[in-house]
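Asker: Could you work out the structure for the sequence below:
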Amino acid sequence: MSQFSYSDDVLRKLFGDIKTVALVGASPRGERRASWRVMRFLQQAGYKVYPVNPDAVGQEIHGEKVYATLQDLPEKVDLVDIFRRSSKVAPVVDDAIEVGATYIWMQLDVIDEEAAAKAEAAGITVIMDRCPAIELPRLQQAA
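Answerer: Below you'll find the model as predicted:
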């Protein structure tokens, strides 16, 4: 269980507000990678998902071109979903602030309280140590 608590209302608002997602750390290596599965889940849930991974530029994941950075994306994204180690989060948060993201989601076991505070000071709602592929179905069942 996560030490971070987010109300269902906050999570419902996030899922209702977002249309576009940048999935940072997206892996083209198939179903054994959580980022690959979560990207597919978000697409199937109706969101436009842009994979971001500088090591996979030139490839496609789930039919979407892979981008090197958030700044390279063809449109502003509502949510930046981070699949990186906690020690690598701060630069991604800086980029999310720069591109004007509304929400930042750090996946299970991804925690950077200092970066989260910086994002929140910039007006971005931050979720840490959670997975949208767990939270969205849970909320739908509870409704």
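Asker: all contacts plus neighbour counts: C-alpha atoms, from now on.
Answerer: Fine.
Asker: What segments of the protein are strands?
Answerer: Along the chain, the stretches classed as strands by DSSP state E are 20-24, 48-52, 60-61, 64-65, 79-82, 103-106, 125-127.
Asker: Could you dump those strands into JSON lines with distance to residue 12 added?
Answerer: Formatted as JSON lines, the strands of the chain follow (distance: least, Cα to Cα, whole Å):
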{"stretch": "strand 20-24", "distance to residue 12": "16"}
{"stretch": "strand 48-52", "distance to residue 12": "18"}
{"stretch": "strand 60-61", "distance to residue 12": "27"}
{"stretch": "strand 64-65", "distance to residue 12": "26"}
{"stretch": "strand 79-82", "distance to residue 12": "14"}
{"stretch": "strand 103-106", "distance to residue 12": "13"}
{"stretch": "strand 125-127", "distance to residue 12": "12"}
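Asker: and for comparison, fold this next one:
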Amino acid sequence: MTQNPSNEARRQLLEEAKTIAVVGLSNKPDRTSYMVSAAMQSNGYKIIPVNPMIAGETVLGEKAVASLLEIDGPVDIVNVFRRSEDVLPVAEETLKMKQKPKAFWMQQGIANEEAAKLAGDEGIAVIQDMCIKVDHALLRVGK
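Answerer: Below you'll find the model as predicted:
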């Protein structure tokens, strides 16, 4: 399995990042994707909800888009809340974005070696099977 970046590299990534596109963000407050995104937003990150089922709706005060390709500005991290077997198309879409993100982050319980290799080969940092919110707290980002 592809090696995740070191604690120091992930801390630096989280300290430098400003915008996180969350693929699979739910509009339901009881869902993990919503809770994690709300926590990251409360830590100062701009969240862009990416979910075709709720495109046009407002989630966490931000307008949801159907696809990563609809995002105009720069995205530092693409954070993925999809089943492992559904991640490859997300990685492929990530590579077609106007500006490549610094990181492709698969949440805890999500890993896809093919997607990891695809993004990694393009110079994008790949994190698999780790919760961005937990990592942010454990690495004491901004402290």
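Asker: how about the helices in structure 1?
Answerer: Counting by DSSP state H, structure 1 has helices at residues 8-17, 34-44, 89-99, 113-121, 132-142.
Asker: Quick one: closest of those to residue 70 of structure 1.
Answerer: helix 89-99 (6.5 Å; Cα to Cα).
Asker: relative orientation of that closest one and strand 20-24 in degrees?
Answerer: Interaxial angle, helix 89-99 of structure 1 versus strand 20-24 (axes from the mean of the first three to the mean of the last three Cα atoms, to 10 degrees): 150 degrees.
Asker: Now do helix 89-99 of structure 1: which elements does it pack against?
Answerer: strand 79-82, helix 113-121 (3 or more Cα pairs under 8 Å, 6 or more residues apart in numbering; DSSP states H and E).
Asker: Point out the other helices and strands that the last one packs with.
Answerer: Contact partners of helix 113-121 of structure 1 among helices and strands, from 3+ Cα pairs under 8 Å, 6+ apart: helix 89-99, strand 125-127.
Asker: follow-up on the earlier one: now the helices of structure 1 as CSV including distance to residue 74 of structure 1?
Answerer: Output for these, formatted as CSV (distance: least, Cα to Cα, whole Å):
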stretch, distance to residue 74 of structure 1
helix 8-17, 19
helix 34-44, 17
helix 89-99, 11
helix 113-121, 22
helix 132-142, 23
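Asker: What separation do you get for the residue mapped onto residue 59 of structure 2 from structure 1 and residue 126 of structure 1?
Answerer: In structure 1, the residue matched to residue 59 of structure 2 (TM-score structural alignment) is residue 61. To residue 126 of structure 1, residue 61 of structure 1 is 25 Å away according to Cα to Cα, to the nearest Å.
Asker: Good, wrapping up.
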